[in-house]
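Enquirer: I would like the atomic coordinates for the input below:
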Amino acid sequence: MVPHLVTALTGPINELEQRILDSMPAIERWFRLEWMEHTPPFYSSVDVRNAGFKLAPVDTNLFPGGWNNLTAEMLPLAVQAAQAAIEKICPEAKNLLIIPENHTRNLFYLSNVAQLRRIFYMAGLNVRIGSINPDIKETTVIELPTGESLTLEPVIRTPRRLGLKDFDPCTILLNNDLSAGVPGILEDLHEQYLLPPLHAGWHVRRKSNHFRCYEEVAKRFGKLIGIDPWLINPMFSQCGEVDFSEGTGMECLRSNVDALLTRIRRKYKEYGIHEKPFAVVKADNGTYGMGIMMVRDVKELEALNRKTRNKMSVIKDGQSVSDVIIQEGVITHERVNEAVAEPVVYMMDRYVVGGFYRVHAERGVDENLNAPGASFVPLAFEQSTHLPQPGIKPGASAPNRFYMYGVIGRLAMLAASYELEATDPEAEIYD
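Expert: I've put the predicted structure just below:
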């Protein structure tokens, strides 16, 4: 289910909310049957945009950071979900090794690692942090802004296993998205569970694959509750072999942007929407809000300046961009203290465990909020223990609104499970 949250409710999305609430038993049964057939990602986070006239996921992260943004009240849900997830994979688990990103100076990120350590410790595991950063050659203690400290230890690889000095884990949790590829130290492990699996990393994942799977999920879900799938699905297309620094492959980009803007205009006309359509061009792999630009008119692509081309050509860990996804832009009607905001839904195993608002005071409703200057506002819990309340007028209840966001998050998580099944290298052996 979804946490009981309280926040400002804005945006006339009440009809969709009503339809989802009225269909709650059917929706929960449908998810239950899906999870009997498909394995959810170990953990995930989904960026959701509420345009007022549609509600759609725009990004799904399978190595989520930002756990430190969840409030203390949400931790019991995360701990419960962590117990369920570990129980399914390795019921006798005793030791858990967390392998983080190689950032040693990003204290905000390391606070997220400390929160993960806390969640799994409370779930009943001995938890230590093992760094694969070649600069970490000895035990390193880092003081965090929260007043707590985090101990990073260099990992030790034996021929068949990975661990720390005097610490042999049966389970290894990756909080490193493998943008730069898989370090050899993580390969060919024997009788150790690596979560998520290596093929969930950005060296394999493509956003276009994910949204192709999501499109299928949205169509089936739309049929289940009787809505146009477009109301929960951002349309997209994809271009390979684009080189922004050299300016090659731009014809593919222009024609795809033009076709997508035409499709969006058609939908806006059908629904009487008066917003200006836009497309989001972003690297088909990668994260951290890098390699993203908004296009409102195809002519903008003919006049890209050097700065924009440079920004688009490289993403995290210096990886160059050649494949891009062109996604329907979804504006956001959410506001926190008058600043533009978008909800981010956090999940572990098949459960929604919490979320927060990503807020950016200097960005507009049609811009990327995952950018320097963003802040994070926790979603506060309701004082009472209300679950979603069918029968309450749409738009009047925070639990109802966040039940709806949780449904969209879970649809994206289900799409990720389809995606991981399709790219699982071991699955091919049995075909």
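Enquirer: okay, CA-based contacts and neighbour counts for the rest of this
Expert: Noted.
Enquirer: list the contacts of stretch 97-109.
Expert: Outside stretch 97-109, the residues that touch it by CA atoms under 8 Å, 6 or more residues apart in numbering are 65-66, 110, 113, 117, 127-133, 144-145, 163, 169, 171-177.
Enquirer: that should have said stretch 224-237, apologies.
Expert: 19-20, 23, 26-27, 53-58, 208, 211, 214-215, 218-219, 221-223, 256, 260, 325-330, 408.
Enquirer: make a ChimeraX selection of the buried ones in these.
Expert: The buried residues among the contacts of stretch 224-237 can be selected in ChimeraX (16 or more other CA atoms under 10 Å) with this line:
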select :20,27,53,54,55,56,57,58,208,211,214,215,218,219,221,222,256,260,325,326,327,328,329,330,408
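Enquirer: taking the contacts of stretch 224-237 one by one, which sit in helices?
Expert: 19-20, 26-27, 208, 211, 214-215, 218-219, 221-223, 256, 260, 408 (DSSP state H).
Enquirer: for the stretch 51-200 of the chain, which segments count as helices?
Expert: 75-89, 107-122 (DSSP state H, counting those that start in this stretch).
Enquirer: CSV for those helices, including mean neighbour count and distance to His360?
Expert: Listed next are the helices of the stretch 51-200 of the chain as CSV, based on neighbours: other CA atoms under 10 Å; distance: least, CA to CA, whole Å:
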stretch, mean neighbour count, distance to His360
helix 75-89, 18, 25
helix 107-122, 20, 17
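Enquirer: now the other sequence, so there's something to compare against:
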Amino acid sequence: MAPHLVTALTGPLLDLEKKILQATPAIERWFRLEWQEHTPPFYCSVDLRNAGYKLAPVDTNLFPGGFNNLATEMLPLSVQAAMAAIDKYCPDARNLLLIPEMNNRHPSYMQNVARLMQIFRQTGLHVRLGSLSPEITEPTPLALPDGNMLVIEPMVRSANGRRLGLKDFDPCTILLNNDLSAGVPAILENIHEQSLLPPVHAGWAIRRKSNHLAAYDEVAKKFGKLIDVDPWMVNPFHARCGEVDFEQPDGLECLSDNVTSLLAKIRKKYKEYGIKDQKPFVILKPDAGTYGMGILTIKDANELKDLTSAQRARMSIVKDGQRISDVIIQEGVPTYENIKDAVAEPVVYMIDRYVVGGFYRVHAEKGVDQNLNAPGSQFVPLAFAQQHAVPDLKAKPGTAAPNRFYVYGVVARLGLLAASLEMERTDPNPEVY
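Expert: You can find the predicted model right below:
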């Protein structure tokens, strides 16, 4: 299903699309060379925002949880990409241990787990589920909405303590679909003989968005030079504040100063590109955190003085009760795509270095400048059908869905490459690379 693209006829994005399509051979060669030097994350999803005047990633998730929202036509591609990913770490792998979120039993999330199991079973692996919850002490059935059943089991360490598995199940590879927001459990530490993917420093107990954004700045500059575009076209401005205390009236000076500075930089760009119908705004979000929690839209620094007690409380704590102290201020990128008059944003999924599909996150109750990753959102698979895998270079910019989806894939892979650099630079054991 190709949604109505409100931005289809706006100039700047058409120019960006045209340049990307014209530079396709150079872009693909550049990615190929980069992947010779860097290892892509095992899997990844990137939230994009199409503002008409720019197309940029606004979030990069290293523990994607929406594989059930991808079009079923994309399953064969997902299986091929998963094979390529597994071959890098354990070519003769027979068993894979999948560790899902500890407390998330939402039907949609469990369907995501089932889809992941389906993908990896098709690669020739025996797949079983292990739990980090101390409440799981024996194999426990979990019902799915379609009537099928998953079984989650308690994990055990081997006699010498060097391997992690289940009773009578010794995996070569351990796949985390748990972002470790609550911390790194002892049972995941000091695993030396198996591949733990993604590594624990990809989890929110250790990972920081500011590291990712710094890496993405570098990637965007290289990409801009490659195709001769302003890197701002694919990269939101950003800043960081540490030691923010939303619960104290005087704890937001750093935020106020950075918001003012960032809004001024955005206005300057708007003036440069003749953008007159959009008011600059920024998004405040925790430097560590996910699930769309702790996010606030700000259009004027003075709004920080008038935050309600409810807003302050919402900005103070994120998933698993973790308190927010470090905050990212990110240029707000409005989304002018919609499906049936509901605001939408594309989310692109990758396994290894390959785009394997995506979906539109749609929210009928949100505006173009608001966070859509919120209760009430719905998902519409992107039309990344096999026939759309290759762009149509003869089509006029903005008229062909394959071209728009190809451009989405290119910008999403910029986020993937930035995540690769981020993981290398924050790895406590850099000799691995």
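Enquirer: pick out the most distant pair among the ones in helices among the contacts of stretch 224-237 of structure 1.
Expert: Using CA to CA, the pair of these lying farthest apart is Ala26 and Asn256, separated by 36.9 Å.
Enquirer: follow-up on the earlier one: I'd like the helices of the stretch 51-200 of structure 1 as TSV, with distance to Met36 of structure 1 appended.
Expert: Output for the helices of the stretch 51-200 of structure 1, formatted as TSV (distance: least, CA to CA, whole Å):
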stretch	distance to Met36 of structure 1
helix 75-89	13
helix 107-122	25
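Enquirer: show me where the stretch 51-200 of structure 2 has its strands.
Expert: Taking DSSP state E, counting those that start in this stretch as the test, the strands found in the stretch 51-200 of structure 2 are 55-61, 95-100, 126-131, 140-143, 149-154, 156-157, 164-165, 173-177, 195-197.
Enquirer: figure out which of these is closest to Thr7 of structure 2.
Expert: Using CA to CA, the nearest of the strands of the stretch 51-200 of structure 2 to Thr7 of structure 2 is strand 55-61, at 10.8 Å.
Enquirer: which residues sit against the closest one?
Expert: By CA under 8 Å, 6+ apart, the residues outside strand 55-61 of structure 2 that reach it are 13, 44-50, 233-236, 333, 411-412, 415-416, 419.
Enquirer: follow-up on the earlier one: can you say which of the strands of the stretch 51-200 of structure 2 is packed in most?
Expert: strand 164-165 (a mean of 26; mean count of other CA atoms under 10 Å).
Enquirer: so it aligns onto which residues of structure 1?
Expert: Mapping strand 164-165 of structure 2 onto structure 1 (TM-score structural alignment) gives residues 162-163.
Enquirer: report the buried residues of stretch 294-314 of structure 1.
Expert: 294-298, 309, 312-314.
Enquirer: repeat for stretch 252-270 of structure 2
Expert: Buried-residue list, stretch 252-270 of structure 2, by 16+ other CA under 10 Å: 252-253, 255-256, 258-259, 262-263, 266-267, 270.
Enquirer: contacting residues for Leu260 of structure 1?
Expert: Contacts of Leu260 of structure 1 (CA under 8 Å, 6+ apart): 235-237, 279, 326-328.
Enquirer: so what does it match up with in structure 2?
Expert: Per TM-score structural alignment, Leu260 of structure 1 is aligned with Leu262.
Enquirer: counterpart of Asp306 of structure 2 over in structure 1?
Expert: Under the alignment (TM-score structural alignment), Asp306 of structure 2 pairs with Ala303 of structure 1.
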